[in-house]
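Visitor: fold the following for me, if possible:
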Amino acid sequence: MMKYTKIIATMGPASAAPDMIEQLIGSGVNVFRLNFSHGTHEDHARNIVNIRKIAEKLSRPIAIMGDLQGPKIRVSKFVNNQAELANGDTIILDTAFKELGDKNLVGVDYENLAKDVKAGDMLLLDDGKITFRVNKVDGTKISCRVEQGGILKNNKGINKMGGGLTAPALTDKDLEDIKFIATQDVDYVAVSFPKDEKDIQFARQKLVEAGSRAQIIAKMERTEAVFQHLNAIVSASDGVMVARGDLAVEIGEALVPGLQKKIIKVCREYHKISIVATQMLESMIENPVATRAEVSDIANAVLDGTDAVMLSAETASGKYPLQAVETMARVCEEAEKMADDNLHGNFGNEKFANIQQTISMAALFSAYHLEADAIIALTTSGATARWMSRVITDVPIYAITDSHEAFQSMSMFRGVFPVFLKHKAKDSNGHVDEACDFLARQHILQSGDTVIATYGEMVSQIGSTNSLKVVKI
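Guide: Alright, predicted model coming up:
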């Protein structure tokens, strides 16, 4: 399958069986997401083992991303597990209340909420389905008027319109999950609700201290993150997820499409990964066919240049996980045919940061003008392939590596097809020949094809890419 945009599938009861994992990979999944808001460490460890075994069996590069829960602020539990709230009702949120609540009073699991809100603020519950207006704050009690009522169930989330909640991005649970992740073969860690680049830097520090080399994906979910600290967060992270659920609740749904385009653009400018997530095929949780609006949503993300599109409940708990992946793969492939690969327009005025990036861009320009059939990037860390993947092109990039870590992590890069190959030759020219021979034996390259190869004269040394070669197969 020649699909350049990568698909992330969330693990859950609908997708955890080994035979389903194998089918999902065969249908186009490149990355599996482990949602640490659900499941135990034992569940996640079992899923990781199964994913790795099946990926090895299929000889497919698959990345694994652990998604930390973060400071999800929630109401506590109710008598009868829910409360029916009518417009105009008064309800008190009390951060000190530990009993079962009712329609008049319920606890909140975030003790600083009363310090973070004031009269007039709007609180949005259950992803904005229910809204409260704060009347007054008295100690730990927040008196609210129900603006939009409904049935509020146990443990539903609370957001503040416009942002401003001071909860740290990493909770005690997240820190324990990081320690667990460090013991597992996980390629990426998604950090929920970062406010600024300091949250990302702190998360990286904790990962390093725990012994993990996982890359960090910053989830854009807070108002201050997208409007005040976007560039700094993108710079500090390895990639960004446009987490449209909580983001829409905080800033309003009308602003999300424009911000999605902006975030993807900034990621490409900073040479970082971008992921678009949330409700991409929401209807397929219950139905085997996508809506036309969902198809357009996926296609627009692809045309904007995102690296990956993500499925959440569609594969975790939906009725049609396999059909959802198949649909997403088809839409990605068709949208990619319409993508703009104007290299000169995108990078004509850019100053390249180093030799590695210069060689990467030279390979893209050479492939474009020579109408090459493929690019081969010999890489140890995956950095060369990442540089290349920042430019939208219809030339496939085969990233040849002998590093399992790079082989897996490059599965997230748009347009990059990782290949694991142990070299026998003693020099870099021999490595290029081995790579070309291997791809020819796999019928990926054909006699007469033109290939642009990049490599480093210092064999297997990270950051040494300094050479470009045009090869005729």
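Visitor: switch to C-alpha atoms for all contacts and neighbour counts from now on
Guide: OK.
Visitor: could you pull out the helices for the stretch 1-150 of the chain?
Guide: Applying DSSP state H, counting those that start in this stretch to the stretch 1-150 of the chain gives helices spanning 18-27, 41-58, 113-116.
Visitor: another sequence for comparison is provided below:
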Amino acid sequence: MKTSMTSRLANMQQQLAELIEQMDGARTNLSGSLPGKHQSLTNFLQYLCVRDVDLRPLQDDLQAVGLSSLGRSELAIHGSMKASHAWLLKFTDNDFDPLNAIESVDDELKQGKALLDDHTEKLLGPKRGDRRPRIMVTIPSDAHQDQELITQLMDGGMELARINCGHGSIEDQFKTALEVKHLARKKDLDIKVMCDLSGPKIRTRSLGQGPGVFKLKTTKDAYGHVLTPARVHLVSYPLVNHSEPCLPVCGQLSSLNDGDVLHFRDLRGRKRRAVVEVFEDHRFIKSYRNAYLGNVTRLHRGHDLVLAVSHLEPWEIQHRIHQGELFSLCLSMNDYHGEHFCIEANFEAFWDTLAVGDPVVFDDGRLATVVHDKDEISGFVVLKVLRAPSKGFVMKGDRGINFPDQSPQLAALTADDQETIDLLHGVADIFAFSFIKHAQDVRELRQFLNSRQLDQSKGVVLKIETKQAINHLPSIIIEGLKLDQLGIMIARGDLAVEVGFSRLSELQEEILTLARAAHVPVIWATQVLESLAKSGLPSRGDVSDVSRGERADCIMLNQGDFILDALQMTHDVCCRMAGHQRQNTTLMRELAIVKDRHLDSYQHGSERLNWT
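Guide: Predicted coordinates for the structure are as follows:
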């Protein structure tokens, strides 16, 4: 038994010695000046060396003799392995003193943690209270009209506000960012604003707009008896963010008296009546039957026309698609002559390589289709629905589209993104870049920011959401380290569609670990506590997801009617989990990610990194 253990110890010593030798060879001479990043880059390259092999048997052996399994060593991989190697030498040589190696790893771990904390605070701002991860909340682009919401989010613990630049007008986005900064100063808070750029996102175009419709809706019991009538406030102009339903009308509003009966035909041609109620100077109508009103609806008192519905906002036309159906996706509706329902999209870059049998996915995977046919002349493909919600999928404009098997060369920084940066850089602290694929994308982003003299003053978050970004993640991180303030977002919506939902769990762990090895803060994003934010009731899976996200440096919440509840629960779960975990132990199998071919020149020193 003693001989067997001696052999195992010697084998572990040899494995660790070989790994340490590989890490020593990965040290890179940096040209130019890179304050604060040399140690991060060195540790990252060394970590990549050890993750290129399967270390799980070695981890088991180290644990068996009471040593660290190295599962939490990404912040200081070299020192951790040297300390384990020193203890193994002590086991076989009583005269060997491991103290120097132990002190060394203690210093490296402290430095690694300090670097991550420093990079996190510089990018994401100071944390509030005892909760470790920051909380970022997506706010509507027109939230400047709702100061109360912004104030409540700040009071609830929000440290960062995210504005999705793919929705709303640039004017609203600017005003909202400005309002966040204004309210934060009044509260003496450092609230960061992150503007999330759209990037080369492929989306459906609008199906058009239908005429405005207002529905008078009663509530009924299970037998169809009316419990409460439809009641609506009559106003002479549309009211924004009003707490009760308002129907804009024109006419003799002030002439209405309490108890007056108004007659009208709704949009379906059905006869309806409503009774006027007067409260102070306000007029209301109530109806015991459902009705649909439009801008053509006229309301009569007796034989006299007294009111006309007006200023109803048009609604976007939608189309419901079910499983097994066929529908078309086209480049231009002007050229479409097919027999199926069709919607237009900006997928020109995918057209040449798109073929029958290729998957096409909509709205973060909610609708899964496959190319059934392709009309090269008219420029459309016929899609067959493989998976859709049981009640059908509502197709409309601005639905995101993914082509998982396609990888066209699209610029990560679009002309619209450049314009957004130029207009919002005065109010934004961070810009998030979408659909990064290669280190070259990051290089171009850095060059653009440098041309605007923003590369040192603005934070940059790289969203990892494509297959290509996963395959080139190490070189993307290395290029990103040249930025003054860098963060990584695990954008799990598009990423799950691109790589498959079954792979998402392992990949989010790998991204988190590799970013930590480079001392880069990570944002855990997409559908966190979505059930609670939208419906008011969390799912068990949502709560578990928050507990996993607590290991990241920031958790991002999307907007919803119950966002304040979601914010409170995120805070509570993170605080509770802080007493149970400080990064989970990682099993160190070999990672396909680290086989990025673009790393060879960095690791073997054949190319010097130019940081200027």
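Visitor: list the TM-score for the superposed pair.
Guide: Once superposed, the chains reach a TM-score of 0.66 (TM-score structural alignment, normalised by the length of the first structure), with 337 aligned residues with a C-alpha RMSD of 2.7 Å.
Visitor: and the helices of the stretch 1-150 of the first structure as JSON lines, adding distance to Pro288 of the first structure and mean neighbour count?
Guide: As requested, these are exported to JSON lines (distance: least, C-alpha to C-alpha, whole Å; neighbours: other C-alpha atoms under 10 Å):
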{"stretch": "helix 18-27", "distance to Pro288 of the first structure": "15", "mean neighbour count": "18"}
{"stretch": "helix 41-58", "distance to Pro288 of the first structure": "25", "mean neighbour count": "16"}
{"stretch": "helix 113-116", "distance to Pro288 of the first structure": "41", "mean neighbour count": "18"}
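Visitor: quick one: closest of the ones you listed to Gly88 of the first structure.
Guide: Evaluated with C-alpha to C-alpha, these place helix 113-116 nearest to Gly88 of the first structure, the distance being 21.1 Å.
Visitor: still on that earlier bit, can I get the helices of the stretch 1-150 of the first structure in a markdown table with distance to Thr95 of the first structure?
Guide: Converted to a markdown table, the helices of the stretch 1-150 of the first structure look like this (distance: least, C-alpha to C-alpha, whole Å):
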| stretch | distance to Thr95 of the first structure |
| --- | --- |
| helix 18-27 | 42 |
| helix 41-58 | 29 |
| helix 113-116 | 7 |
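Visitor: and Met328 of the first structure, which of the ones you listed is closest to it?
Guide: helix 18-27 (9.5 Å).
Visitor: now for the closest one, which elements pack on it?
Guide: helix 41-58, helix 321-336 (3 or more C-alpha pairs under 8 Å, 6 or more residues apart in numbering; DSSP states H and E).
Visitor: which elements pack onto the last one?
Guide: In terms of contacts (3+ C-alpha pairs under 8 Å, 6+ apart), helix 321-336 of the first structure is packed against strand 6-10, helix 18-27, helix 292-304, helix 313-316.
Visitor: need these in a markdown table with distance to Leu468 of the first structure, can you?
Guide: Below are those laid out as a markdown table (distance: least, C-alpha to C-alpha, whole Å):
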| stretch | distance to Leu468 of the first structure |
| --- | --- |
| strand 6-10 | 27 |
| helix 18-27 | 33 |
| helix 292-304 | 29 |
| helix 313-316 | 41 |
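Visitor: any idea which of these gets closest to Trp387 of the first structure?
Guide: That would be, of these and by C-alpha to C-alpha, strand 6-10, which comes in at 16.4 Å.
Visitor: thank you, goodbye.
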